[in-house]
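>>> quick one, what's the 3D model for this:
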Amino acid sequence: MSNRYAVILAAGQGTRMKSKLYKVLHPVLGRPMLQHVIDQLEIVQLDEMATVVGFGADKVIDHIGDKSQFVLQEEQLGTGHAVIQAENVLQDKEGTTIVVCGDTPLITSETYKALFDHHEQEGAKATILTAKAPNPTGYGRVIRNEKNEVERIVEHKDASEKERQIDEINTGTYCFDNKALFAALQEVSNDNVQGEYYLPDVIEILKNKNEKVIASLTPDFEETLGVNDRVALAQAEKTMKMRINEKHMRNGVSIIDPDNTYIGPDVIIEQDVIVHPGTIITGDSTIKTNAELGPYSEISNCVVGEATVIKQSVANDSQIGARVKIGPYAHIRPETAIGNEVKIGNFVEIKKTKINDFSKVSHLSYIGDAQVGNNVNVGCGTITVNYDGKKKFLTTIEDDAFIGCNSNLVAPVTIGKGSYVAAGSTITKNIPEDSLSIARARQTNKEGYASKIKNRQKD
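The predicted structure follows:
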């Protein structure tokens, strides 16, 4: 196998996106388009990768980091002009260079590898990835001769009426003999309607030199979709979503309604997980076997343990143990660690808290900046009062404690092992082990006073 290189074209401003965000940074299933392209190319194991940037270059470089070299195209003068910006990186190297667009997030590593392999096996100087388009308007057409060989590529705006009837289109992805590519680029002219230097003109230059130029027709036109506006972005999102959902279903995951389930590309889901409609799972999340998520739950950057159930709830950047029940309408905020067989009920918010095994926070509570032991019961309406306006403080609830309803635990405070907090208490001091703490005003009944209030209201 020869050396393999890549040039990624990512300098276009993307005016049709009508956005302040740099075009190739628009996300598809939570990951920028350009990142999808780079991730798939990395699987092919390239020797060198150069990304051509222009408008918004700093943001692209900050996002991609050291996964690629970067070259700047200061003026957008066409795809040929863009590729030649990588000359200093690749010009004198032996091997094969693939040229891809940064707005084609759906092309898979398998397609890239097949294109490389076909190009090298045929000993071609150029290989074009082509597809049959249902509606080829706007695409460059692949013109073949009487022997069915590639003759040239003509852009839609430069094509004749007869040429516009051709449905085999240039996807914008090519493999070239690297030295032949940069030599031919020196001969590319901008004598066309747009006054630009077109990369497809390299094909005609190579043909005129009797070099071998071939096409590799992919059966999946949808995979080659280039994203130029928000409509195409939505189409790419839908295609990527269904591709990922199908992979999980074939691996033993039950997705009840794949059309309305969103799973990110980095998510790991084990067998026999059930995902209900409206559920969104993103980031570096791992869902263990027999878990059940949704309907309408959002899980991001979480580990969800075996046989855990999360209903109509949100969980972010947290560790959730096995056989846990969460929801409905709970919010698990970042830096939370939940043990095994814990219950987090409806309208409960947990933040930066560790909750150990068998504990329960069943409803209508806020537990933040806390350490909760084993087998603790937290009653309805309990609040850890963790913030004084400047600093956050820790609440510690030790094993087997029982917190009565509508209790305020004013941090920093410790509730000792096995202790009880009476309902309606505001706790400001530590409670020793095995104690009962009552912190509320003594009840006073004023008989007959209610009628005085009612009479006053009539006046």
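>>> for the rest of this, base every contact and every neighbour count on C-alpha atoms.
Noted.
>>> now the helices for this protein?
Assigned by DSSP state H, the helices in the chain fall at 33-43, 57-64, 79-84, 87-90, 109-122, 178-185, 201-208, 230-250, 449-458.
>>> contacts for the top strand by length along the chain?
In the chain, ranked by residue count with DSSP state E as the criterion, the top strand is strand 168-177. Strand 168-177 is contacted by residues 94-101, 115-116, 119, 124-133, 136, 139-142, 153, 224-225 when judged by Cα atoms under 8 Å, 6 or more residues apart in numbering.
>>> buried residues of that strand, list them for me.
Neighbour counts over strand 168-177 (16 or more other Cα atoms under 10 Å) mark 168, 169, 170, 171, 172, 173, 174, 175, 176, 177 as buried.
>>> and the residues you listed, which two are the farthest apart?
Using Cα to Cα, the buried residues of strand 168-177 reach their maximum pairwise distance at 168 and 177, which is 23.1 Å.
>>> next one: residue 27 from residue 234, what distance?
10 Å (Cα to Cα, to the nearest Å).
>>> how about residue 263?
Taking Cα to Cα, one finds residue 263 at 15 Å from residue 234.
>>> now show me the structure for the sequence below, then we'll compare the two:
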Amino acid sequence: MSNRFAIILAAGQGTRMKSKLYKVLHPVCGKPMVQHVVDRVNRVGFDKKVTIVGHGADVVQEVLGDQVSYVVQEEQLGTGHAVMQAESLLSDKEGTTIVLCGDTPLITEETISQLLQAHEKKQAQITVLTAVTENPTGYGRIIRNQQGLVERIVEHKDATEEERSVKEINTGTYCFDNQTLFNALKKVGNENAQGEYYLPDVIEIVQSEGGMVGAYQASSMDETLGINDRVALSQAESIMKARINEAWMRAGVTIINPAQTYISSDAEIGQDTVIYPGTVIQGHTIIGEDCIIGPNSELTDCKVGNKTTIKQSVVSDSEVGNEVNVGPFAHIRPQSVLNDQVKIGNFVEVKKTTMGQNSKASHLSYLGDAEIGKDVNVGCGSITVNYDGENKFLTKIEDRAFIGCNSNLIAPVTIGEDTFVAAGSTITDDVPSKALSIARARQVNKENYQKK
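Predicted structure coming up:
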């Protein structure tokens, strides 16, 4: 349905976080909490999305980019005042406006969609998103009339004992008829201890004018958790982690121990892949089918093919092909490409290097700034010497070359096809195809040297 608008409140400083980082930018499962809210809004679809920013406005805009429009709340004078800042962008429009908090990253697109549908079906002026909790202390209680409509919202401190027994609470998320919202906001006062303009006051104003106020109950209190301190941040992290892991298990991924497995909300994993404990999958990492990942592996913004094994290793910003074996204890640094059937063994570091199909470096090597062809064997302890103290240089190793153990390849240098580099060589010049290159001092034995 068209004529839907979203306002995301993200202007609060978040002093209880006790952090230099602006509150809504604290990450939950690897992504700023406000980005989670924007992602949900994007998936539901709105004609216009407005984020109200205040403290740290420039940083929030840098993170969210052009996904939303922005309005700055120069003074934090309450939620009603915050929404009023969007007047110039939305007040002349007909339709439905949803107001969401930027510190509620657990809300789902299903709940947002269902809230909108309930609001529009009843043709209400306001629909409040509510939730049920066994411990409603501190929350505003939803008092409904016999028709199930919201009669009033009573703050905890103002509630009677009977009202305090109500377990349905106000979550702070609302749907409004857009014109009704901005007309009522002009009538909201700040006669309270904080001298602020509160958005819930719109409800009483609309009711007094004969408007309908409905309520839609979220399926879980977890979705409505607002993050105000590090304790709540940790709770949200745990809830979202469990939600993500459960979704992947139901999609055909085996997670041996979900409590010890961390998967980013942006990751993609194929069927019949097995994730072992201690694994951290971050960013937009894509993993194919039938892989074995972990234990104790860290993958960040990388792409992994099918039937690949990565054990006790770190892979960042790189591409790993099909049937590749990495680890244990390997480090694949950014801008590396490991083609199909490559083997990277223990204590091998690869950086900005492409390895061709079926090539291998099985032990204790550094391969940086290199182009390595197919069926190449890099012996134990071999190094591409890519840095002269000022600049990085390229090493090329062509197909089927054999690099003996403890070889130093001083870049820039090219090792031709079907060549052999003798163990212990330091190569400073290009090696032609099919050659044997030996670059080491001749062995000299000093007999009876110990006696001297």
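>>> how close does the longest strand of structure 1 sit to structure 2?
Strand 168-177 of structure 1: mean distance to aligned residues in structure 2 after superposition is 0.6 Å, counting by mean Cα distance after the TM-score superposition for structure 1.
>>> equivalent range in structure 2 for that strand?
On structure 2, the counterpart of strand 168-177 of structure 1 by TM-score structural alignment is residues 168-177.
>>> what's around the closest residue to residue 257 of structure 2 other than its chain neighbours, how many residues?
The shortest distance from residue 257 of structure 2 to any non-neighbouring residue, by Cα to Cα, 6 or more residues apart in numbering, is to residue 277 (5.5 Å). Using other Cα atoms under 10 Å, residue 277 of structure 2 is surrounded by 19 other residues.
>>> returning to what we had before: neighbour count for residue 27 and residue 234 of structure 1, which is higher?
A count of neighbours by other Cα under 10 Å puts residue 27 above the other of residue 27 of structure 1 and residue 234, at 17 against 14.
>>> what's the distance between the more buried one and residue 232 of structure 1?
For residue 27 of structure 1, the distance to residue 232 of structure 1 (Cα to Cα) stands at 12 Å.
>>> could you do residue 107 of structure 1 as well?
Relative to residue 232 of structure 1, residue 107 of structure 1 is positioned 14 Å away (Cα to Cα).
>>> quick one: which of those two has more around it?
Between residue 107 of structure 1 and residue 232, residue 107 has the larger neighbour count (other Cα under 10 Å), namely 21 against 14.
>>> the more buried one pairs with which position in structure 2?
So, by TM-score structural alignment, residue 107 of structure 1 is matched to residue 107.
>>> measure that match to residue 356 of structure 2 for me?
Distance from residue 107 of structure 2 to residue 356 of structure 2, by Cα to Cα: 45 Å.
>>> what do you get for residue 387 of structure 2?
Computed as Cα to Cα, the residue 387 of structure 2 to residue 356 of structure 2 distance reads 23 Å.
>>> residue 395 of structure 1: which of the helices of structure 1 is closest?
helix 57-64 (38.3 Å).
>>> quick check: angle from the closest one to helix 33-43?
Angle of helix 57-64 of structure 1 versus helix 33-43, following axes from the mean of the first three to the mean of the last three Cα atoms, to 10 degrees, is 50 degrees.
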